[in-house]
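**Q** Predicted model, plus sequence, below.
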Amino acid sequence: MIVLNGNEEPQKQDSYNGLTIRAPERVARRRRSWSPLPDYEASEAQYRRSLALEHKKMWHQTKVWRAVLFLLLAYALLTTVIGVPIIKMKHEDADDSSWSVNAVMGSQQPSPSGVVTLGNNMACNMWNHTNTVNSSLPYQTTLQLELPAMGDISIRSNATLDSTQSSNVTGNLTVDYDANLKSNNAQISVTMWTSTHTLQKTTLVCSADVGPNRGLSIFFPSYMSEMETIFMDIRVVLPKSVPPSSLISNFNVYLPVFAQTFRDLNAVNFNSVTIEGTVLPINVAGIRAPRISVKNMLGDISGTFNVSESLCVDTIKGSINTTITLVKPTSRPTPTTLTIDNGDREINAHVSLVSAYKTSSSPHFVGKVTTFNAPANLTVNYYPSTPPLPVYFSLQNNLARSKVVMDQKFQGTYLAQTKLAPATIHQGIENPKYNPAGSNKPRTLRADPGSSTSRSSGWIGWGKKPPNDEQSHVQVTSSLGPVDLEFGPT
């Protein structure tokens, strides 16, 4: 054994001055997981990425909507600045035509069927007699009143087709004229029968001497059971008019679920007459006024009318049978107008034209007849003393036959047109005495080139056709129904 001295250190026998290579330290590794879900770091990264994408998408959508809003505002501005003047110019150009219906048809008077309100100046249920009768409607009441036959007179009710059933409420209105009345007042009588005493008390029959509701106003209960019934009979007798003090300015009748009968009232001076109903017929023996409007919905309209400004006859599912006299006063520059409108029932209208005018280049009478699914017949003749003045008449149908007859004084252009049915033009036997030139030559009918079995247009008159629209015009058109246009005796 060799023992070293304490002063001696162990010495390396060899040395290496170059680079040494040391193995890297072992890094602790994450335990491998077999879960399908991402780890925390991956989940955080994915979440931040989705936030960024969503923020970018929202910014893009906001930008798109801003662009859309800007385009809409720009479109509205351009439409206001450019489009409206163009449309207005076109509309004015279209209305420049002397045969434009809208240019010559005057506006019709407003409907009296506004809300009927209970005014403070009304006296209600001032019955003259109240008794009980042995019938299904045992409770009977009677009211009689007088009203000066001048100014505005209204006979209206709050009934409507929606809220008032005809099985609950029905009635009759009769308006008559009596030349033997010694008073200048209109005589109004009302008789009401009700099924219950409560119904008698809750039905208000009111009258007013002044104001917008001057006349008779009837307020039926808002609710009635199926067993409750009201029947009402209203009679109005008008005295002979002595103009101008006894002129009835506006005679307004609005009575749904009432049958309305107007006897011969030609001796009464009206300025305006407006009549409205719903389901029951309206019959007029004779009314003369500058303006007349008769409207119904499901009931028929028949009558004789004489107007000097405008006449409107309108229903939907009721027939129209009228005899009409249109008068053109020399003091009125605008034409006298006629409007007849129906939907699903026939129209028969006979029109006579009366005027003291000698010559004119604008239409003196304008008539428009419209229906949809029923036959329509229009006959127009000049009164013997009326010269062949310019007129405009049109009849429009869709599914049924249409016929227009113009008398021997008519001269002007014509159009008969349909799509899937024949259009027929017929010229009757001519009478040379109607020639305005005084010669014995009859009228000449000249068809335009290109006329076919479903469309025919042309001119009829004496001499040569004028170069502009100085004469009359008549047209009858339909979609599926045949049309007939006849020139000759009426």
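**A** Structure received. Residues are numbered from 1 along each chain as shown.
**Q** can we go C-alpha only for contacts and neighbour counts from here?
**A** Noted.
**Q** The host helix or strand of K403: how far from the chain's middle?
**A** Following DSSP states H and E, one finds K403 within strand 402-406. Its chain's C-alpha centre and that of strand 402-406 lie 25 Å apart, by Cα atoms, centre = their mean, to the nearest Å.
**Q** what does that strand contact?
**A** For strand 402-406, the surrounding residues in contact (Cα atoms under 8 Å, 6 or more residues apart in numbering) are 375-381, 395-396, 476, 478, 481-490.
**Q** Narrow the residues you listed to just the buried residues.
**A** Buried subset of the contacts of strand 402-406 (neighbour count, 16 or more other Cα atoms under 10 Å): 375-381, 395-396, 476, 478, 481-489.
**Q** can you give me the strands for the stretch 51-200 of the chain?
**A** 123-124, 129-132, 139-148, 151-157, 169-177, 185-194 (DSSP state E, counting those that start in this stretch).
**Q** quick check, V284 in a strand?
**A** Yes - using DSSP: H, G, I helix; E, B strand; the rest coil, the secondary structure at V284 is a strand.
**Q** try this one side by side with the last:
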Amino acid sequence: MILLEVVEAERRKVAASRVDGDDVLNQRHPDVLQVPSPPGPSLPDYATSQAQAEQQHQDIDTPLKQQKQQRRLGKIIVYALAIYFILSISIAVPLFLTLHKHASDEPLYSQAWVKAGDGISPPPAPNQLPPDLSELPLVYGTAIECNNWTYVNNSSLSDSAYSLQYLIPSNETIYLRSNFTEMEDNIISPVTGSLRVSVANSTSQTDATISVLMKDIGEEALKEANVCLMRTESGWGLAIYVPDDANEGNYYFDVELSLPQPSGSPQLTSLATYFPSFNQTFESLDSYTNLESFTVQGSLGNILVESVHAQSILVKTSAANITGTFNASSKVILESIIAPIAASVSLYNEGNNSQPPTFLNVETGNSEIALNVTLYSNTNGTPGCPPMFMSSLKTFSAPLEAAYRHDAALQSSLLYVRAVNSLQPAQVFVDGTFEGSYDVHTTLSDAFVDQTMNLVDPTGAGRPRTYVDDYISTNRMYGWVGWGPRPVSGYGPFPQQGHVEVVSSLSAAVLQLTNAPDPSFSVTRSSKPVFTQSYPSG
């Protein structure tokens, strides 16, 4: 019985242990496997390796970013230093040069004052010089003296004024100019004035005198305007400068140049003026026979020249008249844009192989041209080499009239003339000394050649006046005119004969081959007979 109880107890324990084991299996608790470690150093798992790799990458990137930032900062510092260095040079160097120039020029002002002034008043302070004297157009040289004004309170004047005067030699070149322009296309310059050039009557005057009178319009205007005596390598000049942004307006300058009577040698070689808004008047300068160049430029002011002799003459303006008597041995150029030109011109040519032709160029736009031209030459010129003259005339919408005559001592010449108009008639006269071809044509009007037989051979040989018409139509006529038979070489501009061309687009073109210009000759169809006669050779 005892043995059975023992066996039963053992059977119950086994059954109980099985029940407990099944419960544990049903709960599915994960088992932690213990993997035996290999011998040697152990490797981290995947998560640990990934974390370590990211940490190492961050450790590498950090110094690279720091290096890039340091390099960028270094470049910025270098650029800043370079800009600072450039700005320092651009500011310091001009400042140094300006101060150095003023310091070196101060003795020059005092010396020049003794030569140009009366020696009583002290020289002007350097700060009276224009701050931007380089803006004066085409002015070269050194400013000797500026703004030595004297106040003039004259009851005879409509306004009070400031005046100054300079004495300069007259045996070099003289120029008078300003920076006056039209400030904008539709705004006229507020600076006007007048210029008068003359020759003194008294023989006691030995230097040229430049006098300037400036209308008093306030102290601020006096400070802004600068009138300076200039010295160049070849002569003396006067420069007037008013800033474009001047606060004051309505400046008026009265400038006068008085030349002494020429005596001995050397004499004045060149005279040039540039006053865009001035009326410019030149009294007779015939006593100055050695002028190499005479140049007058303007814009809104009339230009009047009583008489001048020079090798080269240039007169240009924009919207004002050109009137005068001009005598030149090299060239005469008269130009305007919308203003009339009326001139008496004398052209000289030596008539030898060494001298080029003497030129005349006259051009304007919307106004008339009226010219009287006389041709001169040295009677002792090279035989077989007649003097040569070339002339070009052009306008647009106003009558063009020109007359060419030879001096009585000039028996032949090579005269080339081209006169062109667009909307109005073009009319040219040449005297009986002329020989050569002609071409008169128009586009939408009539062409005329006025001829006469009542002429005398200038050589005294009694040759007949010959006219040869090569082509005649309503709007074109060309041919040849001369003394005796026509040269064998045919019509056209011959090597030893001249040529005249008269052109108009919408109006008549007229050539007069007569004794004198005929004012009764109409630019419409003339009722006068036109002589056309050819003389056979022999």
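**A** Perfect, I can see it now. Keep in mind it's a predicted model, so treat the numbers as computed, not measured.
**Q** Overlay them and tell me the TM-score.
**A** Once superposed, chain against chain, the TM-score is 0.71 (TM-score structural alignment, normalised by the length of the first structure); 372 aligned residues with a Cα RMSD of 2.4 Å.
**Q** which of the strands of the stretch 51-200 of the first structure is buried the deepest?
**A** strand 151-157 (a mean of 22; mean count of other Cα atoms under 10 Å).
**Q** what does that strand correspond to over in the second structure?
**A** Using TM-score structural alignment, strand 151-157 of the first structure corresponds to residues 172-178 of the second structure.
**Q** shouldn't H197 of the first structure be in contact with L137?
**A** No - contact criterion Cα atoms under 8 Å: H197 of the first structure and L137 do not qualify, at 9.9 Å.
**Q** neighbour count winner among the two?
**A** L137 (18 against 14; other Cα atoms under 10 Å).
**Q** Identify the residue spatially nearest to that one, adjacent ones excluded.
**A** S195 (4.4 Å; Cα to Cα, 6 or more residues apart in numbering).
**Q** Just the helices from the stretch 101-250 of the first structure, written as ranges.
**A** 101-104, 197-202 (DSSP state H, counting those that start in this stretch).
**Q** so where is the shortest one in the second structure?
**A** When the second structure is aligned by TM-score structural alignment, helix 101-104 of the first structure has no counterpart there.
**Q** residue contacts, whatever residue of the second structure lines up with V205 of the first structure?
**A** Counting by TM-score structural alignment, V205 of the first structure lines up with V227 in the second structure. When the contact criterion is Cα under 8 Å, 6+ apart, the partners of V227 of the second structure are C146, N147, L238, A239, I240, Y241.
**Q** The closest residue to V227 of the second structure other than its chain neighbours - how many residues pack around it?
**A** Leaving aside its chain neighbours, V227 of the second structure sits nearest to I240 (4.5 Å; criterion: Cα to Cα, 6+ apart). Neighbour count for I240 of the second structure, taken as other Cα under 10 Å: 22.
**Q** do T273 of the second structure as well
**A** By other Cα under 10 Å, neighbour count at T273 of the second structure equals 20.
**Q** Trace S183 of the first structure over to the second structure, please.
**A** So S183 of the first structure corresponds to Q205, using TM-score structural alignment.
**Q** Ignore what I typed, I meant N121 of the first structure.
**A** N121 of the first structure maps onto A143 in the second structure, by TM-score structural alignment.
**Q** got the contact list for the spatially closest residue to that match that is not a sequence neighbour?
**A** Nearest non-adjacent residue to A143 of the second structure, counting by Cα to Cα, 6+ apart: M230, 4.6 Å away. Residues in contact with M230 of the second structure, defined by Cα under 8 Å, 6+ apart, are G141, T142, A143, I144, E145, W236, G237, L238, A239.
**Q** from what I can see the first one touches C228, true?
**A** No - here G141 of the second structure lies out of contact with C228, judged by Cα under 8 Å, at a distance of 11.1 Å.
**Q** ok, those two, which is more surrounded?
**A** The residue with more neighbours, out of G141 of the second structure and C228, is C228; 23 against 15, by other Cα under 10 Å.
**Q** could you measure the match of V205 of the first structure against Y166 of the second structure, distance?
**A** Using Cα to Cα, to the nearest Å, V227 of the second structure is found at 11 Å from Y166 of the second structure.
**Q** With L423 of the second structure instead?
**A** Where Y166 of the second structure is concerned, L423 of the second structure sits at a distance of 49 Å (Cα to Cα).
**Q** same check, this time on T281 of the second structure
**A** 20 Å.
**Q** Also Q497 of the second structure?
**A** 52 Å.
**Q** K316 of the second structure too?
**A** Counting by Cα to Cα, the gap from K316 of the second structure to Y166 of the second structure is 27 Å.
**Q** what does stretch 271-284 of the first structure correspond to over in the second structure?
**A** The aligned range for stretch 271-284 of the first structure is 292-305, by TM-score structural alignment.
**Q** Now do the matching stretch: everything it contacts.
**A** 269-284, 310-326.
**Q** so stretch 476-484 of the first structure aligns onto which residues of the second structure?
**A** Going by TM-score structural alignment: stretch 476-484 of the first structure matches residues 502-510.
**Q** What's the end-to-end length of the matching stretch?
**A** 7 Å.
**Q** and the angle from the longest helix belonging to the second structure to strand 142-146?
**A** Determined from DSSP state H, the single longest helix within the second structure is helix 46-116. In terms of direction (axes from the mean of the first three to the mean of the last three Cα atoms, to 10 degrees), helix 46-116 of the second structure departs from strand 142-146 by 60 degrees.
**Q** Helix 46-116 of the second structure: how far from the chain's middle?
**A** For helix 46-116 of the second structure, the distance to the chain centre is 41 Å (Cα atoms, centre = their mean).
**Q** I'd like to know which elements that helix is packed against.
**A** strand 142-146, strand 161-168 (3 or more Cα pairs under 8 Å, 6 or more residues apart in numbering; DSSP states H and E).
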